[in-house]
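1. Output the structure for:
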Amino acid sequence: MEFHLLQDIVIILGLSVLIILVFQKLKIPAIMGFLLTGIIAGPHGLSLIKGVHEVELLSEIGVIFLLFVIGIEFSLKGLSSIKNTVFWGGLLQVGGTILTTAVCAKLMGLSLKEAIFMGFLLSLSSTAIVLKLLQERGEITSPHGRIAVAILIFQDLIVVPMMLFTPLLSGHTDNALETLLIMLAKVTAFIAVVILMARYFVPAILHLVVTSKSRELFIITVVGLCFATAWFTASVGLSLALGAFFAGLIISESDYSHQATANILPFREIFISFFFVSVGMLLDLKFFIQHIAVIHLLAFAAIFLKGSIAAIAVFILGYPPRTIFQTAFSVFQIGEFAFLLSATGMQYGLIPESTYQYFLAISIISMGATPFMMNYSSRIADFLIKAPLPKTVRERLSTYTKAKVEAAQAHADLHDHLVIVGYGINGENVAKAAKQAQIPYIIIELDPGKIRKAKLRDENVIFGDAADETILKHVFIHKARVVVIAISDSDTTQAIVNRIRQFTDTAYIIVRTRYLRDIEQYLRQGADEVIPEEFETSIEIFTRVLRQYLVPDNEIQGFINHIRSDNYDMLRNISGLSQNSSVFPLHIPDIEIATLPVQQGPNKIIGKSVYESGLRTHYGITVLAIKRGSKFITNIHPETQIKQDDLLYVFGSPDNIQKLNHFLKLTII
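-> Predicted coordinates for the structure are as follows:
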């Protein structure tokens, strides 16, 4: 029996492990390891892989899982909030890239139809790589992450009309307009079906599955919904990846989205590796080596051209310089859907074999550069922002930025106030508390959707990047008493803290973080207090534990203060508190408070006083209070009577309480 596919999988995984281990030592991203694995093991390398088509199928499953998880994390509400960015940002980026590339390609000697088709190819970015890196870095919901996702969504949508337009471009059909109208109707109907499934059908199905308490059934159901939606979109002429993204959006509207993500992640990680390997397998090493200088020159030109157009698109949308640059460094590469489109172009004679190999080489170089550019995007953005510019250019940029913060001019009397960076859940709650406490505050937010939400609530909010000195000046950061940074982007948070400290040393900066690794870095940058979400949850839980052990509130508060003042070192330290710690010792007695009902018929204590019942002398139990009907008797005397159906609040050891409870349940006939 032959197992060619199994043999290919073993080769891919084994070679990937060896290469990535070396790359990890050199601090090179794992994506580069998978690309190199494909180049080495592919048909143009050592030809170790026989089932090339089968590996490509596995790679498509990886893209499906990746887009599915992104859809779960994004939600329909999140997509709705950036619909304008999807349309206008995507249109500007794709349209600008097609136009500019077509002009350049025509000047290089390509025919008009070939030049336009080359513009199609270069306009598409890598959804798989960008979204994976954004997710790993926790930047999906950051300003540049949301814009990048919006542009990628538009690209995934526009690739379908591009594929339909390709035959018309080559002169093989004259019914493209009719086909496009039919496709538009299909997309509209599909979106309507997605909304109905998200609101009614899927939540009901998942509820039934969850009530069965079968983990296997839950996983099968989630994967089945993912594949079914992807298959449905493919059957109506849309891409599998787009269908998977919409499937994730459907799941995101249920209460079980987090568990679905946890179950899908292992599948995603293993299958997405096959995608990057399959990309590497396409490269012809011989052609690459023969034309290495020209390929790198063209790759640099393509990266610069596409990044510049993306930056211009984000600038037109009205975002600040940091967001502009970081978005450009995210979507500058050529993506996987361009490979699918290039195959269609070769079929209709729009791209010759030599041009196709140039395109593949440029695409792989741009993909390989993406992890490095995104990892250092924050530093590069800071450098470019500080770079010397002609006076007229800087003045125009300054005027443009100031126009975005004119609303802050009305707050010139702000002093001793609170500045809240980010109007997410945490920022919103801080604003509510500040309003209740009548503390003056101002909110800085970049997300247009959240800006509208804040303004509907009559919040004191401005649009802007908190790492920009113009924005900080307009919120009078030098007069602020407290700054709360409640955003999820680690690099942006560090930049904000650093920039604030350039204006003021007195403002008390509180930073919220998800990750423990960021605590020390934020403190070094100048934060006064870093609040890790998971540690605060642990403290709240243990506070309730201590209260159940009757530890006095002042000792509990002292314990909590010690943990926080030591930057949570006790919780981060494997051994917990050191032996020389100055924290109070917890002397927790073997004592508890319990409630015992007197409702088992006439027994020895009913009708007797607390003293006569012998609860103290015989059982070592102290009665703290008695509930009789709807009334509470809290002033307990030895003469206080115990009656039928009383509820006794007693204090004593667990063993004695258990004995008394057993005694009260005995019925004397």
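
2. contacts and neighbour counts: CA atoms only from here.
-> Noted.

3. Go through the longest helix along the chain and flag the buried ones.
-> Counting by DSSP state H, the longest helix found in the chain is helix 52-81. Along helix 52-81, these residues count as buried under the neighbour rule (16 or more other C-alpha atoms under 10 Å): 52, 55-56, 58-76, 79, 81.

4. so residue 428 is in which element?
-> Taking DSSP states H and E as the criterion, residue 428 maps to helix 425-436.

5. and the helix or strand following that helix, how far out from the chain's middle?
-> In the C-terminal direction, the helix or strand that comes right after helix 425-436 (DSSP H and E) is strand 441-445. Between the centre of strand 441-445 and the centre of its host chain there is 22 Å, according to C-alpha atoms, centre = their mean, to the nearest Å.

6. Strand 441-445 versus helix 425-436: what angle between them?
-> Compare the direction of strand 441-445 with that of helix 425-436 by axes from the mean of the first three to the mean of the last three C-alpha atoms, to 10 degrees and you get 160 degrees.

7. buried set for the helix or strand just after strand 441-445?
-> Using DSSP H and E, the next helix or strand after strand 441-445 towards the C-terminus is helix 448-456. Judged by neighbour count using 16+ other C-alpha under 10 Å, the buried positions of helix 448-456 are 448, 450-451, 454.

8. Let's see this one next, to set against the first:
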Amino acid sequence: MTHLPHLVMDLGLILGAAGIVTLIFKKLKQPLVLGYIIAGLLVGPNISLFPSIAETENIQIWAEIGVIFLLFSLGLEFSFKKLVKVGGPSSIMALVEVVVMLLLGYLAGKLLGWSTMDSIFLGGILSISSTTIIIRAFDELGVKSQRFAGLVFGVLIVEDLVAILLLVLLSTLAVSQQFAGAEMLTAVLKLAFFLVVWFLAGIFLIPTFLRRASKLMNDETLLIVSIALCFLMVILAAQVGFSPALGAFIMGSILAETTKAEKIEHLVASVKDLFGAIFFVSVGILIDPEMIVNYAGPIAVITLVTLLGKAISITSGGLVAGQGLKTSIQSGMSVSQIGEFSFIIATLGVTLNVTSDFLYPVAVAVSAITTFTTPYMIRLAEPLHRVVESVLPAKWKASLNEYSSGAQTIGAASDWKILLRSYAINLVVYSVIMIALVLLSARYLRPLITEHLIDGGMGDLITTAITLVAMAPFLWAMAVYHPQKEAQGRIWANKNYRSLIIVMEFARMGIAILFVGFLLHQFFSVVVSIVVGLVILVLLAIFSHRIQNFYIRIENRFMANLNAREISAAQKAHHTLAPWDAHLTSFEVPPASVVVGKSLFELQTREKFGINVAVIERGDRTIMAPTRNEKIYPGDKIYVFATDEQTEAFRQFVESEIAPAANGGSEKEEIRLQQLVVSADSMLLHKTIRESGIREKTKGLIVGIEKNEERILNPDSELMFEEGDILWIVGSPWRIKQLEAARQPARG
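-> Model prediction:
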């Protein structure tokens, strides 16, 4: 009889149980993740009704591979550019939730009499919500298009990044067994350093490699190459002291910026589903039903803390971010569960032998309960909002509305803000690159040269020369390059600020010189370093033009790789329709364009230019076949179908700007949502919106009216103003105040 290895038998048993149970859960319309956990419970060593697995240790190896693929797939959906786009509100909500749940989890653990380490890990477990469960619930309830759903997706993106940071911090804490502020800060800085290095190097190298090798790649080779890149980053992350999951996540986020992202995501999906199933089944295998019964009280308490704590913290974060009461409550009720990352954090505690045996099954039980409650919590959001609104004092509601309106003020970035942000980003990026180059040179290049090629001082000199050549373009960029020339030029035009600009320029040069000194200090004495440093500065000045060209090529390749996905999408949208000489072309509407604020009917694009507006992209929203009443806003991307001649004429029209005002138009007016009260002697009394001329007088738009305790959003132009009406206008604050102060002439 042929001997069958236990690993194969266990794998067959796991997948068989998972297949049967998940079919049942699919029929019952329940989350498959829960089905996997129950399948693991059934084939685990704690239930004897069914055949049990023989070697739990081997299954743990498969489970760790499952975690790697889960994080790799999450990275493919993540994209660092998405993190930038989610904006402040989602970031505020996520950070408030994580801090509150870390604290509540720790306090709950201590109140239950658990150890400090169990309590800290419990806080980490409760602080991260389940992306998979929320997305599935939104799909089933049909709420993905609602405003709060966009905020929740942003929260989940920020939480994913925070979870990676938590894995690093908890690992550090578990090893040191004490809260050491210096060690934690070192771990955070180390993580930030390697994240920047890996992201910059990955974006520069990997998209170029995939593009040049694309002709040699079919689906099979692309899948193998992608998984190989994932595991190479896993090995690299482990080598520098991070978890393998972090490496998988980083490589996924790098590949997410390439033109192959969707293809890779599709190819990896099946592999991820397979190993993900094994991971979740292994979660169920570790559950001891007897322990869950014994800890029923703590499970109930922690479930209550999770449901209430997450709902209240996210709602509070939403109110702080100015998102309004309804949106904040809907967001809070949507994220009241724990999931994938919670299991990974619990697994970390088990792997490092720093948590008690009961914590893992307790976390799984809480996850199972909160998974079931998620759809009901989302459905309860609107009724809860109505109840809260009915019991809130009128003064509180007015304050919340005023704060929410104030938080939505539109403001343009000043030249100083643009310049300082540019300087800060460049300083961080170039510093990280040069520190990485110096460390690589000292730890790897120098031993290679001195041990195998040339020993002694000559070997150090060659190492320094090679490193300096690699650093030269970034030294030039740090000391000389001006990425925001226009903003700096406008500031320089003001003589009062010139001395400050000069100081900043010298500071940049000084920092660049310090990096040269940092490099030389690795290999030479202080005196030699000074002499060699002066020679290096002279050489940099002589070859400045060549170094500049080299840097520009590096930057162009990096930016092309970073934006390759968007460029490819734009090219796919550009089609020619034969036999007509017409094609689809896109324009981005400038803020000062003459088309801003006008409807397609007012613009008469077909009559005047012979073109058709086919699509309007507005942020994350795509308006297909827009109607004649659709208005154009700044930043809109409009796709038009026309010939080359028609396209060029329309482009010139779109890019033409509104004539400057009488004051020269040199100053940008502040735009704000502001209220205006109609008084008894107001110029607006008994006039309709159309008759009042508010649009022309305030350069603004009425977006809402409070009339007789009734709120009217986007009112009709024939609505008449009465005394006591409160108008909400988006426009120039001083113009609105001027209009409010205007009075009807006294009657004789």
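
9. Please verify my assumption that residue 570 of structure 1 contacts residue 562.
-> No: using C-alpha atoms under 8 Å, residue 570 of structure 1 makes no contact with residue 562, being 9.1 Å away.

10. Which residue numbers in structure 2 does the longest helix of structure 1 align to?
-> Mapped onto structure 2 using TM-score structural alignment, helix 52-81 of structure 1 spans residues 56-85.

11. For residue 7 of structure 2, which non-adjacent residue is spatially closest?
-> In this structure, residue 7 of structure 2 finds its nearest non-sequential neighbour in residue 58, 6.6 Å apart by C-alpha to C-alpha, 6 or more residues apart in numbering.

12. How about residue 375 of structure 2?
-> With C-alpha to C-alpha, 6+ apart as the measure, residue 137 is the residue that lies nearest to residue 375 of structure 2, at 5.9 Å, once sequence neighbours are left out.

13. helix, strand or coil for residue 512 of structure 1?
-> Local secondary structure at residue 512 of structure 1 is given as strand here, using DSSP: H, G, I helix; E, B strand; the rest coil.

14. what about the residue nearest to it when sequence neighbours are not counted, which helix or strand?
-> Using C-alpha to C-alpha, 6+ apart and skipping the chain neighbours, the partner closest in space to residue 512 of structure 1 is residue 531 (4.9 Å). Element membership for residue 531 of structure 1 (DSSP H and E) is strand 529-532.

15. Give me the next element, helix or strand, following that strand.
-> Proceeding N to C from strand 529-532 of structure 1, the next assigned helix or strand is helix 533-548, under DSSP H and E.

16. and the next helix or strand after that next one, what other elements does it pack with?
-> Using DSSP H and E, the next helix or strand after helix 533-548 of structure 1 towards the C-terminus is helix 553-565. Identification of packing neighbours for helix 553-565 of structure 1 by 3 or more C-alpha pairs under 8 Å, 6 or more residues apart in numbering; DSSP states H and E yields helix 533-548, helix 569-572.

17. Of all the ones you listed, which one is nearest residue 21 of structure 1?
-> For these, distance to residue 21 of structure 1 was read as C-alpha to C-alpha. The smallest value, 28.0 Å, belongs to helix 569-572.

18. what stretch of structure 2 does the closest one fall on?
-> When helix 569-572 of structure 1 is aligned against structure 2 using TM-score structural alignment, it corresponds to no residues at all.

19. got the buried residues for that helix?
-> Applying a neighbour-count criterion of 16+ other C-alpha under 10 Å, the buried positions in helix 569-572 of structure 1 are 570-571.

20. Which SSE is immediately downstream of that helix?
-> Helix 569-572 of structure 1 is succeeded, C-terminally, by strand 592-597 (DSSP H and E).

21. Provide the aligned range in structure 2 for that next one.
-> When strand 592-597 of structure 1 is aligned against structure 2 using TM-score structural alignment, it corresponds to no residues at all.

22. give me the stretch of structure 2 that the following helix or strand past that strand matches.
-> Heading C-terminal from strand 592-597 of structure 1, the first helix or strand you meet, by DSSP H and E, is helix 610-613. Residues of structure 2 offer no counterpart to helix 610-613 of structure 1, counting by TM-score structural alignment.

23. ok, back up a step: out of the helices and strands packed on helix 553-565 of structure 1, the one nearest residue 499 of structure 1 is which?
-> Across those, residue 499 of structure 1 has its closest neighbour in helix 533-548 (24.0 Å, C-alpha to C-alpha).

24. Name the residues of that closest one that are buried.
-> Neighbour-count burial for helix 533-548 of structure 1, with 16+ other C-alpha under 10 Å as criterion, is recorded at 535, 539, 543, 546.

25. again, but for stretch 253-262 of structure 1
-> Along stretch 253-262 of structure 1, the positions that meet the burial threshold by neighbour count (16+ other C-alpha under 10 Å) are 253-254, 256-257, 260-261.

26. Residues in contact with it: which ones?
-> 69, 72-73, 75-76, 198-199, 202-203, 206, 219, 222, 251 (C-alpha atoms under 8 Å, 6 or more residues apart in numbering).

27. Pretty sure residue 152 of structure 1 sits against residue 90.
-> Yes: here residue 152 of structure 1 reaches residue 90: they are 7.4 Å apart, a contact under C-alpha under 8 Å.

28. Looking at these two, which is more packed in?
-> Between residue 152 of structure 1 and residue 90, residue 90 has the larger neighbour count (other C-alpha atoms under 10 Å), namely 28 against 25.

29. Tell me if I'm right that residue 168 of structure 1 and residue 174 touch.
-> Yes: the pair formed by residue 168 of structure 1 and residue 174 meets the contact definition of C-alpha under 8 Å, at 6.0 Å.

30. With neighbour numbers in mind, choose between these two.
-> With other C-alpha under 10 Å as the criterion, residue 168 of structure 1 and residue 174 differ in neighbour count, and residue 168 comes out ahead with 16 against 12.

31. so after the helix or strand containing that one, what's the next helix or strand?
-> Remark: residue 168 of structure 1 resides in helix 143-170, with elements defined by DSSP H and E. Toward the C-terminal end, the helix or strand that comes next after helix 143-170 of structure 1 (DSSP H and E) is helix 176-196.
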